[in-house]
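> sequence plus the predicted model coming up.
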Amino acid sequence: MIKLTAGAGEAERVNQAFTVGASAVAAGASVSFWLTGDAVFFAVPGRAEGFELPHAAPLADLVAAVLEGGRLTVCTQCAKRRELTEADLIPGTRIAGAPAFVEEILADGAQAIVY
């Protein structure tokens, strides 16, 4: 489980989280990637394409890798505060709340990383 709490203003944290998530997917790990706070905007089509960080993989490619081999989740409350619904998000992204998050982090063998 990877939880990203940072938005575009903290580019290195954002890139680190998605790089670790995409790398974990490539290594065959089961990845659940949660977006909270302003990080939820990375699940909106076109937002990752506008993100730039020198010497980093394109964020859109990292998001796609996470979606291809893992699960991308947007926090329910965070989405509501930003007036986002699943229709506003990249296909394959879900909206879920604290009960789903707690269930995932308490699963046997689960490891959580927060950025």
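Noted; the coordinates are in hand. Residues are numbered from 1 along each chain as shown.
> going by C-alpha atoms from here, please, whenever you check contacts or count neighbours.
Noted.
> gap between the residue nearest to Thr85 when sequence neighbours are not counted and Ala107?
In space, and not counting its chain neighbours, Thr85 is closest to Ala79: 6.7 Å by Cα to Cα, 6 or more residues apart in numbering. Ala79 sits at a distance of 25 Å from Ala107 (criterion: Cα to Cα, to the nearest Å).
> second structure for comparison follows:
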Amino acid sequence: MERVLVIKATAGEDSPERCNQAFTVAAAAVASGVRVSLWLTGEASWLAVPGRAEQFELPHAAPLGDLLDVVLSGGRVTVCTQCAARRSLTEDDLVKGVRIAGAPTFVEEVMADGAQALVY
């Protein structure tokens, strides 16, 4: 059974350390060969808009844009449907490869055999 790590980032620039931790763990997992699904909710949703992750700064942390690239290279990134709607975002507004999906998809992912979920 393949293990899957599902990570939900609930913070963006409003809580930079928590946000960066989610991206760092997701990128480290992808680099280690783990199947990863990173969910961006709340203020983290903005980081899926082109250029926004590159503007994110946190001292002594890897650049968020680089971390996002790593996750997209070997994992999946999803913006929550309601979070996207509240910010008037569509998939056309997002970095290529980022999808929009809702709670039923999130529940399906976290309840799958072999899934491990983390929320930041």
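Looks like it arrived, so ask away. Just so you know, these numbers come straight off a predicted model, no measurement behind them.
> related to what we said a few turns ago, what's the counterpart of the residue nearest to Thr85 of the first structure in the second structure?
Residue correspondence, TM-score structural alignment: Ala79 of the first structure in this structure matches Ala84 in the second structure.
> same thing with Ala22 of the first structure?
Checking TM-score structural alignment: Ala22 of the first structure goes with Ala27.
> quick check: the helix or strand containing its match compared with the first structure, mean distance?
Per DSSP states H and E: Ala27 of the second structure is located in helix 16-31. Here the mean offset of helix 16-31 of the second structure against the first structure after fitting is 0.4 Å, by mean Cα distance after the TM-score superposition for the first structure.
> quick revisit: helix/strand/coil for the match of Ala79 of the first structure?
Secondary structure, DSSP: H, G, I helix; E, B strand; the rest coil: Ala84 of the second structure is helix.
> who's in contact with it?
Ala84 of the second structure makes contact with Ser45, Thr90, Ile100 under the criterion Cα atoms under 8 Å, 6 or more residues apart in numbering.
> ok, those residues in the first structure: which stay?
Contacts conserved in the first structure for the contacts of Ala84 of the second structure, using both residues aligned by TM-score structural alignment, their matches' Cα atoms under 8 Å: Ser45, Thr90, Ile100.
> A strand includes the last one, no?
To tie it back to what came earlier, the one meant is Ile100 of the second structure. Yes: assessed by three-state DSSP, Ile100 of the second structure belongs to a strand.
> what's the neighbour count on it?
Ile100 of the second structure sits with 21 neighbouring residues when counted by other Cα atoms under 10 Å.
> contact partners for it?
Ile100 of the second structure is in contact with Thr78, Val79, Cys80, Thr81, Ala84, Thr90, Glu91, counting by Cα under 8 Å, 6+ apart.
> 6 Å instead?
Thr78, Val79, Cys80, Thr81 (Cα atoms under 6 Å, 6 or more residues apart in numbering).
> return the residue of the first structure aligned against it.
Structural alignment (TM-score structural alignment) places Ile100 of the second structure against Ile95 in the first structure.
> distance of the residue nearest to that match when sequence neighbours are not counted from Ala48 of the first structure?
Nearest residue to Ile95 of the first structure, sequence neighbours excluded (Cα to Cα, 6+ apart): Val74, at 4.7 Å. Separation of Val74 of the first structure from Ala48 of the first structure (Cα to Cα): 15 Å.
> compare those two and say which is more crowded by neighbours.
A direct count of neighbours by other Cα under 10 Å for Val74 of the first structure and Ala48 places Val74 higher, at 28 against 19.
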